[in-house]
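Enquirer: pasting the sequence and the predicted model now:
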Amino acid sequence: MNDVPTRLPQSLYTCGTLVALKLQNVSLADVRFPVCFQLLKTLHLDLVIFLDDESPKKLLSSCPVLEVLDLNRPEDDYVDTFSVTVPSLQRFIYRAVEGGDELVMNTPSLKYFRSKDFGLRCVIEQMPEIVEAHVEAICSTDDILRSLAPVKRLLLCLSLESPFPSGCVFHKLVHLEFCTCEIEWFLLMSMLQHSPKLRSLKLNKIHEKGGEYHPIHWIEPSSVPETLALVLETFEWRNYRGWKVERQLAAFILKHSRRLKIATFSPPANTVMRVGLRTTLKRKYGMIRELARLPRGSTECELVFG
């Protein structure tokens, strides 16, 4: 790919018959607005450079029936606050590198949202139609979680400082995948306490960080979330290492999940390469024995170790 952003002819931006458009390593700094994309339903912006904060607003406002937006922002696209105000948008994939940028969203029809954002701030309006979301962020998360309250399937990977929004309830959430790479367990407990229909829980260390990272200490909550006692049916823990703090959490979930049908634990895939096959098997059987001895609140719970 050419390092210098391409400048495309102005005639492209007035092609009213386009239905899908992908711009990669393109500069829109000299585009003359308004433009016309009356029929455009799918738009990919991959490493696109703008003139200023107003340029993305003008571009998106020219797409009245846009349904899919895939946005991959470069390190410097000359936009401080990227506003996505698209009433028709149903699917939004957002990626941004580290920086001080801000994402502002007003997408009332959105059904699918995927975000990998290493910026500092996100401002998201309510998304009443949201069904599925994958959120990896180190930005302020109160707005994100509150806006995602109607979601049915959710993947979360948030920073240590992420708060749980007061009064927020995930009334429709049935599946939660929770990243354990850098997180305190209190946020997980808050999610369980405020997700009354959660049937499936998956824990997974999605990202590899330098060195051995041990999760923050486990403090057993004073009360058991009703989700565990009455609703949860499947539990999966990928990249389970058998550390003391992980065993404590596993013991709590297994003990109090009265309707649990299956609990699956999988060790990290790279364990064999780091410590050798013999040591890996020894660790694996040790973890199996430890997990098998843990009390289970459900007599129907099948324990699987992959």
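Expert: Good, I have the coordinates.
Enquirer: alpha carbons only for contacts and neighbour counts from here, please
Expert: Fine.
Enquirer: contacts only, for Arg73.
Expert: By C-alpha atoms under 8 Å, 6 or more residues apart in numbering, the contact list for Arg73 reads Leu45, Asp46, Leu47, Val48, Tyr94, Arg95, Ala96, Val97.
Enquirer: give me the element Met114 is part of.
Expert: I think there's a mix-up here, since residue 114 is Arg and not Met. Arg114 is part of strand 112-117, with elements assigned from DSSP states H and E.
Enquirer: need the contact list for the residue lying closest to Leu158 once chain neighbours are set aside.
Expert: Once flanking residues are discounted, Leu158 sits nearest to Ala137: 5.4 Å by C-alpha to C-alpha, 6 or more residues apart in numbering. Contacts for Ala137 (C-alpha under 8 Å, 6+ apart) come out as Ser115, Lys116, Asp117, Phe118, Gly119, Cys157, Leu158, Ser159.
Enquirer: next up, a structure to set beside the first:
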Amino acid sequence: MVPKLKFTFSIRNGDNDVDLQRFSDNVCRSMLSLQTPVLQSLHLEVIAKKSGTIDFGVLVGIAFGHHVRELVLTVEFSQGSFRFPINLYKCEMLETLKLGGCGSSIILDVTSPVCLKSLRTLHLHYVFFKDEESVLNLLSGCESLETLLVRPSRNDDVKTFTIAVPSLQKLTIQSGYGDGADYVINAPSLKYLNIEACHHYGSFLIENAPQLVEAEIFSGNVIMGSLTSLKHLTLSISHLEMKVPAGSIFNQLVYLKLFPSELEDWNLLMLILDNSPILQVLKIQSGYGVEARNEWKAPKHVPQCLSLHLKTLDWCVDGIEYGEEVAEYILENASRLEKLILSFDVDNYSLSEEDKLQVWHAMESMCPYSCEFDLVG
């Protein structure tokens, strides 16, 4: 009657066919002895040199027969792979599916639309899709999906990874080296977006996300559609391509955090400020050695958010050159500023106490008289 089960097998070296067969038999016997009407969760983790004789299809099929609600399957083979059986895409009671692999240990070959109508959470860690059609067929059959995490395996056969899920509310994409796919996001109910990607590897097109409230983007090749609903934005990129009408980019944005690492990022900051009329909180995490001196030019006009709405400026310094001219420009023009917070990166030991004191005095001298000044660290 146990409603939650977890089975783990881990032998990375040697010939493990006999051990893997014994493990598979033990799991099968345990699953067949179940009497609980609903299996709340099944975690199955197999780490082995090669796939051997384990039959995941049978084990997962038994779980589906017990109306499993959560299935977590982690498979890592040095040799061989596991092809998720197509008949197991028809579990109408499954609510959470988490698949994790290594290389091509788990292959998703989805030749027709699935039927996972109760699925709300889907995690795909290093899963190998056979083709672009498999991506479309899997996601199109998840009509109730709310949370999706994609951490793709290197796959030259998927050039365009299309995420078109009307019910999706939370999306995380963590793309590493070797993943050259272009991502297209069409999610009209999306409220939270997180993109973490290596630079110069593929692109991300936010095609349709009219309800997006919060976005955290760590990538260098993102094309944004109109994000008029966005309220919280975190950016750590050097080149942001914005495909929107001028003056209508971030008209609901109240919180912005930026990680500048070169001169272009200061220009990006000014572009966002100019198109964020009601921004109230600005956080700057300046990278080591980032400066604007003698290169950065202040805009000819003051953004509306600075003169009317900005209340908090939070500046974390990671080096003696931290964009002092930009900070001075903001502080001079932020007439409604109520609080200035200055902090130092605790993991950076290149800043001496004398350096910190120098930055502190500079910021303090620029701080408006009526503004509260806090020093952290």
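Expert: Nice, I can see it. Only a predicted model underlies this, so the values are computations on that prediction, with no experimental measurement involved.
Enquirer: still on that earlier bit, and the equivalent of the residue nearest to Leu158 of the first structure over in the second structure, how close does it get to Leu5 of the second structure?
Expert: Counting by TM-score structural alignment, Ala137 of the first structure corresponds to Ser219 in the second structure. As judged by C-alpha to C-alpha, to the nearest Å, Ser219 of the second structure and Leu5 of the second structure stand 38 Å apart.
Enquirer: cool, and Cys142 of the second structure?
Expert: As judged by C-alpha to C-alpha, Cys142 of the second structure and Leu5 of the second structure stand 25 Å apart.
Enquirer: list the contacts of the equivalent of Thr234 of the first structure over in the second structure.
Expert: Aligned counterpart of Thr234 of the first structure in the second structure: Thr312 (TM-score structural alignment). Listed by C-alpha under 8 Å, 6+ apart, the contact set of Thr312 of the second structure reads Gln280, Val281, Leu282, Leu337, Glu338, Lys339, Leu340, Ile341.
Enquirer: now the aligned residue in the second structure for Arg283 of the first structure, nearest residue through space, not along the chain?
Expert: Taking TM-score structural alignment for the superposition, Arg283 of the first structure sits opposite Asp355 in the second structure. Leaving aside its sequence neighbours, Asp355 of the second structure sits nearest to Ile320 (C-alpha to C-alpha, 6+ apart; 6.3 Å).
Enquirer: and the one you found, what element?
Expert: With DSSP H and E as criterion, Ile320 of the second structure is part of no helix or strand.
Enquirer: go ahead and confirm it touches Gly287.
Expert: No. With contact defined as C-alpha atoms under 8 Å, Ile320 of the second structure does not count as touching Gly287 (10.2 Å).
Enquirer: rewinding a little: so where in the second structure does the strand holding Arg114 of the first structure end up aligned?
Expert: The aligned range for strand 112-117 of the first structure in the second structure is 192-197, by TM-score structural alignment.
Enquirer: returning to what we had before: with neighbour numbers in mind, choose between Cys142 and Leu5 of the second structure.
Expert: Neighbours per residue (other C-alpha atoms under 10 Å) separate Cys142 of the second structure from Leu5, with Cys142 holding more: 25 against 15.
Enquirer: wait, what's in contact with the alignment partner in the first structure of that one?
Expert: Aligned by TM-score structural alignment, Cys142 of the second structure pairs with Cys63 of the first structure. The contact partners of Cys63 of the first structure, by C-alpha under 8 Å, 6+ apart, come to Cys36, Phe37, Gln38, Leu39, Leu40, Lys41.
Enquirer: look up how far Glu220 of the first structure lies from Cys63 of the first structure.
Expert: Cys63 of the first structure is 50 Å from Glu220 of the first structure, by C-alpha to C-alpha.
Enquirer: still on that earlier bit, out of the contacts of Ala137 of the first structure, flag the one nearest to Leu187 of the first structure.
Expert: Leu158 (9.4 Å; C-alpha to C-alpha).
Enquirer: how long is stretch 285-300 of the first structure end to end?
Expert: 23 Å.
Enquirer: give me the contact list for it.
Expert: When contacts are defined by C-alpha under 8 Å, 6+ apart, stretch 285-300 of the first structure is touched by residues 242, 247, 251, 254-261, 303, 305.
Enquirer: what do you get if the cut-off is 6 Å, keeping everything else the same?
Expert: Ala251, Leu254, Lys255, His256, Ser257, Arg258, Arg259, Leu260, Lys261 (C-alpha atoms under 6 Å, 6 or more residues apart in numbering).
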